[in-house]
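Novice: I need the structure of the sequence given here:
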Amino acid sequence: MYTDSSYHYDKHFVSSFSSLIDPRRTTNGNYTYPMLEILFLTISAILSGRDTYNDIVIFGEIKIDWLRKYFPYEKGISSHDTISKLFQKIDNEAFNDCFTEWISKYSFTNKESVISIDGKCIKGSAKRKKGGVHIVSAFASEQGLSLSQLVTDKKSNEITAIPDLIDLISIKDKVITIDAMGCQTKIAKKIIHKEGDYVLQVKGNQEKTEEELKIQFNPDLVDDSNITEDVGHGRIETRICEIITNFEKNSTLEKWKGIQSLIRVTSCVIHQDSDKETVQTRYYISSLNTSAKEFNRIIRLHWAIENNLHWCLDVIFREDNKQRKKENSAANFSIIYKIALNLMQMTDDRKSKEKKGSFKEKITRSTLDDNYREKLLNAFLCNN
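Specialist: Here you go, the predicted structure:
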C-alpha cells in the first residue's frame, strides 16, 4: 500500500485496486515495476490517445516527471513486454471486482435510474476457429457510466451471465432494461428479488408471451399512450408508446415475477432523401406501473449502451481493431477503456460554463495539456 504523503495517491484508487493480486512471480514478492504504477500509467496514456503497449511506454518515458507527481516510478517505465504480459495474466474477474468497487463509491444514480445491460463481442480477440471474447456490461444510461462487466464464451451465454452481473451491482430502486436475449423468467425474478424493476423486450424467444401481448393489445384496453418525434441524420422518427396495466393475468403472464405493465412501441421512420417509410412494432413487459411517456423515455434510454458505450469502445478506442488475443488481455483492456470513459464522463459539470466537448476532443486536450489530463483523472487524484 502506498502511504508516502509526498505523492497524490487517491484513497479510492489505491483502496479499490490494491487488493488485486499481482500475477507476476518473484522470489521475494517485490516488483521492479509495481502493478498500481503500471495501471496508473496505462489509464493516463489511454486518456491521451496512446493505447498500444509501445505507445504507452513512450508516453510514460516522455511524461515521467508528471507521473512522478502521483507515484514514485523509482525504476522508471517498464518495457512494453512487461505491460503486455501483466494484462495477459491479471485475473479478469478480480480486476472487474476492483473496477466495480471503485465506481460504486461515487453516488451518481438516483431512485428509478435506468441501468441497461447488453453484450458486445471484441472482434480483435478472436482466435483461429474460435469467436472473440464476449462481454456483458451494465451501464448507467442517464449518467453514461459503466458499472461492471462479465466475460462469456459466446453471445448465447449472456443468459447465464446476466444474473451473475446483476449480483455484482446495486439495483435497489433502479430500472433494469435488457433486450430480448435477457427476457427470461429467472432474470425477472432475480431483479425483483434484489428490489429493482425491469423493462424487458419480448420477441420470438418467448413466443407464448409475445403472442399473448399481441392478443392483449386491444385498443379499448390501452390505458395510456405517448407520441414522440425526432428529426435528425436525414430521418424523421415517430414513436408511439402504448401501455396496458389492467390486463388478464393468465398463466403465460403470471410466470413473470412482479409484472405490472404490457407495452407496445410502434416506430415509424421516414428517410428524407428517399421518402421511404419503415414501421416496426416492439413489445415489452415491465414490473413498473407508470405513464406511457415514462416508458417511452426508459426504452429509448436503453439504446445509450449501444450509442454511448459500445460505439465509443469501437470508434474512440478502436477496441475491435486491437489484436489482443492472448489470455485475459482483451477483457482487461475493456475494463481500462471503461475506466477512461467513466473519467471523461465524470468531468462533465452541467453547472460549469466550460464546453463539455466530445470524447475525442477530451483525448486531444489530454494529449497536449497535463493540467487537463489531471482534471480527467480527478476521480483518481486525492488532492482534488
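Novice: only C-alpha atoms for contact and neighbour calcs from this point on.
Specialist: Noted.
Novice: what's the helix or strand for residue 137?
Specialist: Using DSSP states H and E, residue 137 maps to strand 133-140.
Novice: next helix or strand past that strand?
Specialist: On the C-terminal side of strand 133-140, the nearest following helix or strand under DSSP H and E is strand 145-152.
Novice: Identify the residues contacting that following strand?
Specialist: Residues outside strand 145-152 that contact it (Cα atoms under 8 Å, 6 or more residues apart in numbering) are 93, 96-97, 99-100, 103-104, 133-140, 158, 161, 165, 168-169, 309, 331, 335, 338-339, 341-342, 345.
Novice: 6 Å instead, please
Specialist: Strand 145-152 is contacted from outside by 100, 134-139, 342, using Cα atoms under 6 Å, 6 or more residues apart in numbering.
Novice: To check against the first, give me the structure of this:
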Amino acid sequence: MEQLGSQTTSLTPSDAVDLCRFLSLVPDPRDVRGRRYPAAALLCAAAAAVLTGARSLIAISEWVADAPQHVLGTLGFGIDPFTGLRPVPHAATVRRLLQRVDGDALDAAISAYLQARVLPPPSPEGKRPVRRVIAVDGKTVRGSRTKTATAIQLLAAIDHQGVVLAQRQVASKSNEIPSFQPLLDTLDLESTVLTADAQHTQHDHGAYLTGRGAHHVAVVKKNHPGLYAQVKGLPWREIPLGHRTRDHAHHRNEIRRLKVAVFRRIDYPGARQAIQVVRRRHDLSTGKLTIERVYLITSLSVFDATCAELATWIRGHWGIENLLHHVRDRTFREDDSKVRTGTLPRVMASLRNLAISVFRQDGETNIAAALRRTSRDYHRPLRALGLT
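Specialist: Prediction:
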C-alpha cells in the first residue's frame, strides 16, 4: 500500500498511463507453487475486457480466450517453451484470482493510476485557480445479497466529472460514517471542495476536512435538529437572491433559487455560510407542482466562491447518480449480477469504475457507445489503458 501511495511521484506523465505498472503492485493472493499466469496480466486482461463491455466473469474469460497472440503478449502472458504459443487461462483461473485479490490494494492501484493518468488543468491567467470538487457517495451492490448476508455497500470519492478517485467497502453491520475518513486518507485534499449528503454532516467529518485543508458543502437535515433549526431559522425572506436557473428536461420545467447567508457562528467546524436552495418543479405530463427546500452549510467564505459556483457544485453532487451509479446499473447491469463469492462483487465494481473513469477522462459522454466502439478492436482497450 505504501508503494502504491508513492507511485505517482516517481513516474513521468508518459509513464503513468501504463496500468500494468500499477497493478503489478497488487499482492498476488495465490500460493507461489503452481502460478502459471502472472496476477498483473490476469488483472490487466480483466480490466481490458470490462472496457469492451464485459459484464460477467464468463464474458471476461471469453474475451481473453478470443484474444490474438500478440494481444496476450501485450497483456503480459508468457510463451510456453514447448508449443511456442501463449496459453490462455481457464475461466476458473480468472475467477479464483478475482475472488481472492485484496480489494483495498486493487482500489488503491486503480486510484493511483487514474490520478496519475491526467495532469491537473492549468489555472486561467489572472483568475482564481480552478477548485477540485469531490463528491462522497455510497452505493449498494444489490446482486451480492444472499440468504445469510446483506448486500455489500461501497463508499466512493468521485470528482464532479465522474472519475472515481477512491473506493472503500463499508463494514457489515455498519454504515458509511466510519468509512468516510479512511476513504479520503489516500487523497490530496488541500484546497479541494467536498460535497456529501446529510449522512456525512458530522462534526468529526467537518473537523477532519478542516484539518486536511479542504472545504465542505454539507447538507443539513432533521437528523441534526439543533443545526437544522439554526439554519432554517434564518430570515431567508429578507436575504437577497444569489443565483437563479431555469431548465426544461424530462417533460418538466425546473427553477432553482439559491440564497447565501454569512453566519457569525454556526455550530459546525469551519462553517462560514448557510445556503438555502429552493427547487420548483412543474411536471408537464401531470401538471403537478412540487416545491423543495434544501439547507446546506459551507466552510467557503464569500471571497472563496461565488453563488453561481456554489449552485454548480450542489447540483453537480446530485448529478453523480447519473454519471456513475446509473451507468453501472443500466449499462453494466450491476444489480443483475449474481457474483457473491469472496471479493468478487467489489472487484467487479472496481473494474467498472475504472472503465467509466477512463472514458470520462477521455472526454466520452455516452459510456454505452464508448463500450461498443472499444469492443470492435482488440487494440482499443489496450491503448486506452496505456498498455501499447
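Novice: Please state their TM-score.
Specialist: TM-score for the superposed chains, counting by TM-score structural alignment, normalised by the length of structure 1: 0.87, backed by 357 aligned residues with a Cα RMSD of 2.1 Å.
Novice: Scan structure 1 for its longest helix.
Specialist: Using DSSP state H to define each element, structure 1 has its longest helix at helix 329-346.
Novice: which bit of structure 2 covers the strand holding residue 137 of structure 1?
Specialist: Under TM-score structural alignment, the alignment places strand 133-140 of structure 1 onto residues 152-159 of structure 2.
Novice: how near is the spatially most central residue of structure 2 to residue 347 of structure 2?
Specialist: Centroid check for structure 2 by Cα atoms, centre = their mean gives residue 164 as the closest residue, at 2.7 Å. Using Cα to Cα, to the nearest Å, we find residue 164 of structure 2 at a distance of 14 Å from residue 347 of structure 2.
Novice: do residue 145 of structure 2 as well
Specialist: The value you get for residue 145 of structure 2 to residue 347 of structure 2, if Cα to Cα is used, is 15 Å.
Novice: which residue in structure 1 lines up with residue 21 of structure 2?
Specialist: Aligning on TM-score structural alignment places residue 21 of structure 2 opposite residue 15 in structure 1.
Novice: count of neighbours near its match?
Specialist: Residues within reach of residue 15 of structure 1, counting by other Cα atoms under 10 Å, total 16.
Novice: again, but for residue 356 of structure 1
Specialist: 15.
Novice: go on, residue 239 of structure 2?
Specialist: Neighbours around residue 239 of structure 2, by other Cα under 10 Å: 11.
Novice: Tell me how far residue 24 of structure 2 lies from residue 75 of structure 2.
Specialist: Taking Cα to Cα, one finds residue 24 of structure 2 at 12 Å from residue 75 of structure 2.
Novice: Those two - which one has more neighbours?
Specialist: Using other Cα under 10 Å as the criterion, residue 24 of structure 2 and residue 75 rank with residue 75 on top: 22 against 18.
Novice: quick one: that one and residue 41 touch, right?
Specialist: Yes - the criterion here is Cα atoms under 6 Å, and residue 75 of structure 2 meets it with residue 41 at 5.3 Å.
Novice: Quick one: the helices in the stretch 1-150 of structure 2, in order.
Specialist: Ranges of helices in the stretch 1-150 of structure 2, per DSSP state H, counting those that start in this stretch, are 2-10, 19-23, 39-51, 57-66, 69-75, 91-98, 103-117.
Novice: Deepest in the core, which of these is it.
Specialist: For those, the largest average neighbour count (mean count of other Cα atoms under 10 Å) is found in helix 39-51, namely a mean of 25.
Novice: mean shift of that helix relative to structure 1?
Specialist: For helix 39-51 of structure 2, the mean distance to aligned residues of structure 1 following superposition is 1.0 Å (mean Cα distance after the TM-score superposition for structure 1).
Novice: which residues sit against that helix?
Specialist: 23-24, 28, 60, 75-76, 351, 355, 381.
Novice: ditto for stretch 238-249 of structure 2
Specialist: By Cα under 6 Å, 6+ apart, the residues outside stretch 238-249 of structure 2 that reach it are 253-259, 307-308.
Novice: please redo it, this time with the cut-off set to 7 Å
Specialist: Contact with stretch 238-249 of structure 2 is made by 253-260, 307-308, as judged by Cα atoms under 7 Å, 6 or more residues apart in numbering.
Novice: Those residues into JSON lines, with extra columns for secondary structure?
Specialist: Listed next are these as JSON lines, based on DSSP: H, G, I helix; E, B strand; the rest coil:
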{"residue": "253", "secondary structure": "strand"}
{"residue": "254", "secondary structure": "strand"}
{"residue": "255", "secondary structure": "strand"}
{"residue": "256", "secondary structure": "strand"}
{"residue": "257", "secondary structure": "strand"}
{"residue": "258", "secondary structure": "strand"}
{"residue": "259", "secondary structure": "strand"}
{"residue": "260", "secondary structure": "strand"}
{"residue": "307", "secondary structure": "helix"}
{"residue": "308", "secondary structure": "helix"}
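Novice: In what element of secondary structure is the counterpart of residue 231 of structure 1 in structure 2 found?
Specialist: Taking TM-score structural alignment for the superposition, residue 231 of structure 1 sits opposite residue 248 in structure 2. Using DSSP H and E, residue 248 of structure 2 sits in strand 243-249.
Novice: Can you provide the mean distance from that strand to its aligned counterpart in structure 1?
Specialist: Mean deviation for strand 243-249 of structure 2: 0.8 Å (mean Cα distance after the TM-score superposition for structure 1).
Novice: Give the buried residues for that strand.
Specialist: Buried residues in strand 243-249 of structure 2, counted by 16 or more other Cα atoms under 10 Å: 243-244.
Novice: And stretch 221-239 of structure 2, by the same measure?
Specialist: 221, 227-228, 231-232.
Novice: Sitting in helices, which of those residues do you find?
Specialist: The members of these that map onto helices under DSSP H are 227-228, 231-232.
Novice: Checking the residue lying farthest from the centre of structure 1 next. Helix, strand or coil?
Specialist: When distances are taken from the C-alpha mean of structure 1, residue 220 lies farthest, 39.6 Å away, according to Cα atoms, centre = their mean. Following three-state DSSP, we place residue 220 of structure 1 in the helix state.
Novice: Tell me the spacing between it and residue 23 of structure 1.
Specialist: Distance, residue 220 of structure 1 to residue 23 of structure 1, by Cα to Cα: 63 Å.
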